[in-house]
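**Q** My questions concern the predicted model and sequence given below.
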Amino acid sequence: MQITSASIDDYLSRIPGNRQEIFRKIFDAINDNLPDGFCQGMSYGMIGWAVPLETYPAGYHCTPGLPLPFISLASQKNFIALYHMGMYAKPELLDWFVTAYPKYSKRKPDMGKSCIRFKKMDDIPLELLAELSKKMTVEEWIDIYETNLKKK
């Protein structure tokens, strides 16, 4: 179940009722804690935070002209998904998150390479997501992105 929307407000209004409150809390935890310099918008059918083209004109190598993605948030059919490209590209950040997770949640994290899936709406570690959002600046993300891109 992908929500098709051109704006963040419209996307938020289309989230199923049983997820509305917690989705907005996740959105706020990220939005209120990201370091300055990231912009928010819709990308790939999700709410996203990215490095604006004004800051990084090269943009995203996979889709030239698109701002460099950093975090995305989506309401999927069976879960809420948070995609954090910094955790995918910086193993130390992923290790920190996985180690810290049990301090904030009684559940084991359900994760993919850059994806954290939340299936139980009653045990989402908002404080941990706020901390995660603070962990990487725009400048650090650009540096990590370029380093990883040049390795290919």
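**A** Sure thing, it's come through.
**Q** From here on, just use CA atoms for contacts and neighbour counts.
**A** Noted.
**Q** Next secondary structure element downstream of the helix or strand harbouring Val98?
**A** Using DSSP states H and E, Val98 sits in helix 91-104. Once helix 91-104 ends, the next helix or strand along the chain (criterion: DSSP H and E) is strand 110-111.
**Q** list the helices and strands that next one packs on?
**A** Identification of packing neighbours for strand 110-111 by 3 or more C-alpha pairs under 8 Å, 6 or more residues apart in numbering; DSSP states H and E yields strand 115-118.
**Q** ok, residues contacting the strand it packs on?
**A** Strand 115-118 has contacts (C-alpha atoms under 8 Å, 6 or more residues apart in numbering) with Phe79, Ile80, Ala81, Leu82, Tyr83, His84, Pro109, Asp110, Met111, Ile124.
**Q** pretty sure Leu149 is in a helix, no?
**A** Yes. Under DSSP: H, G, I helix; E, B strand; the rest coil, Leu149 sits within a helix.
**Q** Look at it and say how many residues are nearby.
**A** If you count neighbours by other C-alpha atoms under 10 Å, Leu149 ends up with 10.
**Q** before we go on, here's another structure to hold up against the first:
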Amino acid sequence: MINKAETPENYIKNLPEKRKTPISKLRQVILDHLPTGFQETMSYGMIGYVVPHKTYPRGYHTNPNLPLPFINIASQKNHIALYHYGIYANEPLLNWFTAQYAKHSKYKLDMGRICIRFKKTDDIPYALIGELVSKMTPEQWIEAYKNTLR
């Protein structure tokens, strides 16, 4: 079910109590480490961080009316999810993240192509997420994104 919140604050306000603190903390870590040029928004019913149209007017290839997505965070039924589009498009970044994960969490990495799932909200590796978020600028993400379309 897609969340209908229009702002990140309302998204968090409407979460179950046990999810409010970890999502709030994850959001703050992202905001603290996000390179200049990305914009926080609501995207796909989740809190999103995008390359705005003023920077990349072409938008997202599946729907050019939407800005280019970079990261989303969401409270799902059985986990908290962080969707990092750049990790899919940048193999060295993916390799770095997967190698570092075990140093920051006592649990095995649960990850799909772009989705990092946190089932244990008391063990989200916030410092590692902050470092991951800081490793790609909007310009680098646009270039990596364009390369995936070729």
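**A** Cool, got the structure. Since the model is a prediction, treat every value here as computed from it, not as a measurement.
**Q** Got a TM-score for the two of them?
**A** Once superposed, chain against chain, the TM-score is 0.97 (TM-score structural alignment, normalised by the length of the second structure); 150 aligned residues with a C-alpha RMSD of 0.9 Å.
**Q** possible to save the contacts of strand 115-118 of the first structure as a markdown table with distance to Cys62 of the first structure and neighbour count?
**A** Putting those into a markdown table (distance: C-alpha to C-alpha, whole Å; neighbours: other C-alpha atoms under 10 Å) gives the following:
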| residue | distance to Cys62 of the first structure | neighbour count |
| --- | --- | --- |
| Phe79 | 26 | 16 |
| Ile80 | 24 | 21 |
| Ala81 | 21 | 22 |
| Leu82 | 20 | 23 |
| Tyr83 | 16 | 22 |
| His84 | 17 | 22 |
| Pro109 | 28 | 15 |
| Asp110 | 26 | 11 |
| Met111 | 23 | 14 |
| Ile124 | 31 | 22 |
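**Q** quick one, helices of the first structure?
**A** With helices called from DSSP state H, the first structure shows them at 8-13, 17-31, 85-89, 91-104, 126-134, 138-151.
**Q** Would you reformat those helices as TSV and include distance to Ile47 of the first structure?
**A** TSV is the format used below for the helices of the first structure (distance: least, C-alpha to C-alpha, whole Å):
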stretch	distance to Ile47 of the first structure
helix 8-13	6
helix 17-31	9
helix 85-89	14
helix 91-104	21
helix 126-134	15
helix 138-151	18
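**Q** most tightly surrounded among the ones you listed?
**A** helix 85-89 (a mean of 19; mean count of other C-alpha atoms under 10 Å).
**Q** Can you check which part of the second structure it sits on?
**A** Aligned using TM-score structural alignment, helix 85-89 of the first structure spans residues 85-89 in the second structure.
**Q** hmm, who's touching that stretch?
**A** By C-alpha under 8 Å, 6+ apart, stretch 85-89 of the second structure touches Pro69, Phe70, Ile71, Leu93, Leu94, Arg113, Ile114, Met136, Trp141, Ala144, Tyr145, Thr148.
**Q** quick revisit: now intersect the contacts of strand 115-118 of the first structure with the strands, please.
**A** Using DSSP state E, the subset of the contacts of strand 115-118 of the first structure located in strands is Ile80, Ala81, Leu82, Tyr83, His84, Asp110, Met111.
**Q** ok so, going back, which among the contacts of strand 115-118 of the first structure gets closest to Thr99 of the first structure?
**A** Ranked by distance to Thr99 of the first structure (C-alpha to C-alpha), these are led by Pro109 at 10.2 Å.
**Q** Quick one: map the closest one onto the second structure.
**A** Here Pro109 of the first structure is matched to Leu109 in the second structure, going by TM-score structural alignment.
**Q** Can you give me the distance of Asn63 of the second structure to Leu15 of the second structure?
**A** 28 Å (C-alpha to C-alpha, to the nearest Å).
**Q** ok, the match of Pro109 of the first structure touching Lys103?
**A** No. In this structure, Leu109 of the second structure is not within contact of Lys103 by C-alpha atoms under 8 Å, at 10.9 Å.
**Q** just to revisit the earlier point, now do the nearest residue to the match of Pro109 of the first structure once chain neighbours are set aside against Asp123 of the second structure, distance only.
**A** Once flanking residues are discounted, Leu109 of the second structure sits nearest to Tyr101: 6.8 Å by C-alpha to C-alpha, 6 or more residues apart in numbering. Applying C-alpha to C-alpha, the value for Tyr101 of the second structure to Asp123 of the second structure is 11 Å.
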